[in-house]
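Participant: Sequence below, structure please.
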Amino acid sequence: MINLEWYRIFLYTARHRNLTKAALELHITQPSVSYAIKQMEDALELQLFRRLSKGVELTEEGKALLAYVEQSFSTLDSAQKHLHNLKQLHAGEIQIGASDSLIKHLLLPHLNAYHRAYPGIRIRLSHGKTPDLAKRLKEGEIDCAIVHLPLQDPQLHIVPIATLADCFVVGDAFREAASRRLTLQELAELPLLMLSIGSSTRDFVEQWFASKGVSVQPDIELGSVDLLAEFAKLGYGAALISRSFVEEDLRGGSLLALDTEVPLPPRRIGFAIVQGRQLSIAAERFVHMVEAEAEEGNQQD
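Facilitator: Here you go, the predicted structure:
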């Protein structure tokens, strides 16, 4: 096996065509350069340099080797520069998962702060439901995820980052229902707009009704909170949406919150990573930012 340092000595000798000049730049002695070249030639069983009275010149075999050595050291230099950029957070990549509504209303502020601080980091963002995100986390497809709680999984480290207060909202077509306090049975008899089966919000609302002994069947199933809000505005029925997600619509009057005799319990949102998994420097910094902000928020509460 040929020592990598021999290739470096070969490269500098080829550039300078002089053993002494190569030794000076490499900060080693001239005999050390001469010995390394001799060892390299013996190992390859080829002559790489012709010795001249005032230096050396490459043989044809030496010229052929030089092209590969220059390319290899250029690649190594590029690798070192890239690693430096990764270390300094001038480059890198982070992969994050969340549901559409949580991306818009909870994740985006964190992303904006991170992107402003580290614009060179490439952010890969994908959406999904909490069970799917947990699976992709454990399979290494994403670095971290914002998920609905509770989520019991010993492989995941989860930090609560937000509490959502939900409400049923309707458009002007159901103004009469919004003007009084509704029993759960009256609420269940309204046309209900729900997220598709498998979403944490859908599971939450169905379990809440079931815990009160009320059976419900949605009239319309949709794939996003934004669509739920739009259909509610248009008078298609009542939709369960986190109040903070539609605060502007509620203030403007395009949506009306229903008052129910039995209040909805709050829901918690968590930030999840895999226990003990080594993350990239870029991902580690994002995780630290999110968890630090969550801790600060918890202390203020």
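Participant: only C-alpha atoms for contact and neighbour calcs from this point on.
Facilitator: Fine.
Participant: where do the helices sit along the stretch 1-150 of the chain?
Facilitator: Residue ranges of the helices in the stretch 1-150 of the chain, as given by DSSP state H, counting those that start in this stretch, are 4-16, 19-26, 30-44, 60-87, 100-102, 108-117, 130-138.
Participant: I have a second one here; can you model it like the first so I can compare?
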Amino acid sequence: MDSQLEVFVTVAELENFSRAAERLHMTQPAVSQYIKVLEKSMDARLFDRSNKYVRLTQAGEIVYHHAKEIIGLYTSMHALIDDLTNKASGTISIGASYTYGEYVLPEVLKRLKEEAPEITPSVTIGNTKEICKLISDYRLDIGIVEGEVKDENITVEPFETDELYVVSSPDSLTSREGNFSPEELEEETWIVREEGSGTRRISEKFFSSAGILPVSRLEFGSTQLIKEAVEAGLGIALLSRWTFKKEVIAGDLAIVNVEGLPVQREFSLISRSLFRSKALEIFVEKVKRGGK
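Facilitator: You can find the predicted model right below:
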């Protein structure tokens, strides 16, 4: 791989020549020389520099985007060639949205470690929008998200259906017999995820299809915080069945029977590369088997 690109990407991400030199085990003058040679070959200034900051120029942003793709493709190529003669091993970079990443992925990784200890997973957790961006930039080998993926450059492979229910604290809405209509819940405080989350997108679709506009909302960037808020009686939430199993069994949360629910959505594997290493294939198999 071109060392100039590796040095350039490191400087761009750390926004500091000294820290980049430390990360790369190089001297700062050597790092500066690499950048100087790259800028000369591009016939463009790639960084704006001062005593206070190092920032990418517009040309630098273009080079950074493509450099990340080149590095990602090189790494993938190296892994695939290595697969021809060696057993599955090495690092695979995985991205997962919060629901899957926090509540399902740990069990998958446990089984992976038991059956293929030579494989080292590196995991990034974010909302669906963030994971799609990292996949698009070749910064992850594979992602697991819920909901729609609109980037036409990303390959989407649905593998499991998820179900979402309305949950509340045990001593509130569930005391009533029979089903609630969505209209009856319009006056409740709905606790929702942040914009960009797959769960938030499904919640908005549910509100739209049910023809309701919640009067009051609270927004949190974590499903765990939402569950704690619901337990405290601050409102109700539409959540994946994967996220509240333990709380329902323990009696800390309760499912509210609502007409038209559960809402169904799909978990999908997403990627950009046309090829998968042996290590990645083994991981995908584990995902499709649900860690079993």
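Participant: rewinding a little: nearest to Ser179 of the first structure among the helices of the stretch 1-150 of the first structure would be which one?
Facilitator: helix 100-102 (27.8 Å; C-alpha to C-alpha).
Participant: just checking, what packs against the closest one?
Facilitator: Contacts defined by 3 or more C-alpha pairs under 8 Å, 6 or more residues apart in numbering; DSSP states H and E place helix 100-102 of the first structure against helix 225-233.
Participant: Tell me the residues of the second structure aligned with the helix it packs on.
Facilitator: Residues 223-231 of the second structure are where helix 225-233 of the first structure lands when matched by TM-score structural alignment.
Participant: So for that stretch, what gets flagged as buried?
Facilitator: Buried positions in stretch 223-231 of the second structure, judged by neighbour count with 16 or more other C-alpha atoms under 10 Å: 223, 226-227, 229-231.
Participant: go on, stretch 96-108 of the first structure?
Facilitator: 96-103, 106-107.
Participant: what range in the first structure matches the helix or strand where Ile35 of the second structure lies?
Facilitator: Following DSSP states H and E, one finds Ile35 of the second structure within helix 28-42. Under TM-score structural alignment, there is no match for helix 28-42 of the second structure anywhere in the first structure.
Participant: Tell me how many other residues surround the aligned partner of Arg272 of the second structure in the first structure.
Facilitator: With TM-score structural alignment as the criterion, Arg272 of the second structure lines up with Val274 in the first structure. Residues contacting Val274 of the first structure under the criterion other C-alpha atoms under 10 Å number 22.
Participant: quick one: contacts for Val274 of the first structure?
Facilitator: 137-138, 143-144, 155-157 (C-alpha atoms under 8 Å, 6 or more residues apart in numbering).
Participant: Which members of the residues you listed are classed as buried?
Facilitator: Judged by 16+ other C-alpha under 10 Å, buried ones among the contacts of Val274 of the first structure: 137-138, 143-144, 156.
Participant: so which of these comes closest to Gly198 of the first structure?
Facilitator: For these, the nearest to Gly198 of the first structure is Leu137 (17.8 Å; C-alpha to C-alpha).
Participant: Translate the closest one into the numbering of the second structure.
Facilitator: Aligned partner of Leu137 of the first structure by TM-score structural alignment: Ile135.
Participant: Repeat that for Ala43 of the first structure.
Facilitator: Match for Ala43 of the first structure (TM-score structural alignment): no aligned residue.
Participant: what does His148 of the first structure give?
Facilitator: Aligned against the second structure - with TM-score structural alignment as the criterion - His148 of the first structure pairs with Glu146.
Participant: Please name the nearest non-neighbouring residue to that match.
Facilitator: Phe267 (4.5 Å; C-alpha to C-alpha, 6 or more residues apart in numbering).
Participant: Same question for Leu280 of the second structure.
Facilitator: That would be Ile92: by C-alpha to C-alpha, 6+ apart, it lies 6.5 Å from Leu280 of the second structure.
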